[in-house]
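Peer 1: show me the folded form of this:
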Amino acid sequence: MISGGFTHFTDHLAERFKFDHAYANELEVRNGRLTGELVGDIVDAEAKARLLGLIAYIEGLPLEQIVAVSEVQRSPDRQSTACPDNFIAHR
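Peer 2: Prediction:
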């Protein structure tokens, strides 16, 4: 799973559904409180495309065998650069 959301939610989903890979934005917590900052790089459309390629490489799969699914309102064209022939956008 590659999400522009937050690890607080995606970690739970990844564990529940036993995903091998989960990437999302990590919110910074200091002294038990959210700071409003992120830890690490933002998982935006460009990062999603890079991460999709990384997962394919790690798993030894050509991009032609990868299917990316996205909400069309958020990033219809940027994610499709990772695997343009196997891109599904839904509303």
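
Peer 1: from here on, just use CA atoms for contacts and neighbour counts.
Peer 2: Fine.

Peer 1: elements contacting the top helix by length along the chain?
Peer 2: Using DSSP state H, we find that the single longest helix of the chain is helix 45-59. Applying 3 or more CA pairs under 8 Å, 6 or more residues apart in numbering; DSSP states H and E, we find helix 45-59 packed against strand 2-6.

Peer 1: Proceed likewise with the subsequent sequence, for comparison:
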Amino acid sequence: MKSRVFKTAWQIASKFKTFAAALNHAWELIKLKKSMLSGVVKFTYKRIDDSIRPAVGTLKEIDTKYAFQGNARTKESMIYFDLEMGAFRSFKIY
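Peer 2: Below you'll find the predicted structure:
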């Protein structure tokens, strides 16, 4: 798990002022994903237009490999199933 956190932190480090800030953000992302894999999670993220979007999502018993269609499947985004919208969504991890 630590290697995944550091790998994510190095991936997003250029978006933060310090590596410590990137590392802290990476820990939050890993904890969010772990929580979504075990159940339903309420969280917020910033949209491209800088507005804040509240979301209720999960990854529990969801096969994102086959269910998600679109071009948002990159290393720079996190995919989740939005329970309010009833569809897959994604957001950038930085």
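
Peer 1: any chance you could compute the TM-score here?
Peer 2: For this chain pair, the superposition-based TM-score is 0.33 by TM-score structural alignment, normalised by the length of the first structure; 59 aligned residues with a CA RMSD of 5.0 Å.

Peer 1: rewinding a little: packing partners for whichever helix or strand comes after the longest helix of the first structure?
Peer 2: Next helix or strand after helix 45-59 of the first structure toward the C-terminus (DSSP states H and E): strand 68-71. With contacts taken as 3+ CA pairs under 8 Å, 6+ apart, strand 68-71 of the first structure sits against strand 87-90.

Peer 1: report the buried residues of the longest helix of the first structure.
Peer 2: Of the residues in helix 45-59 of the first structure, those buried by neighbour count under the rule 16 or more other CA atoms under 10 Å are 45, 47-49, 51-53, 55-56.

Peer 1: may I see those arranged in JSON lines, with distance to Ile88 of the first structure as well?
Peer 2: Converted to JSON lines, those look like this (distance: CA to CA, whole Å):
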{"residue": "Ala45", "distance to Ile88 of the first structure": "15"}
{"residue": "Ala47", "distance to Ile88 of the first structure": "18"}
{"residue": "Lys48", "distance to Ile88 of the first structure": "14"}
{"residue": "Ala49", "distance to Ile88 of the first structure": "14"}
{"residue": "Leu51", "distance to Ile88 of the first structure": "17"}
{"residue": "Leu52", "distance to Ile88 of the first structure": "14"}
{"residue": "Gly53", "distance to Ile88 of the first structure": "16"}
{"residue": "Ile55", "distance to Ile88 of the first structure": "18"}
{"residue": "Ala56", "distance to Ile88 of the first structure": "17"}
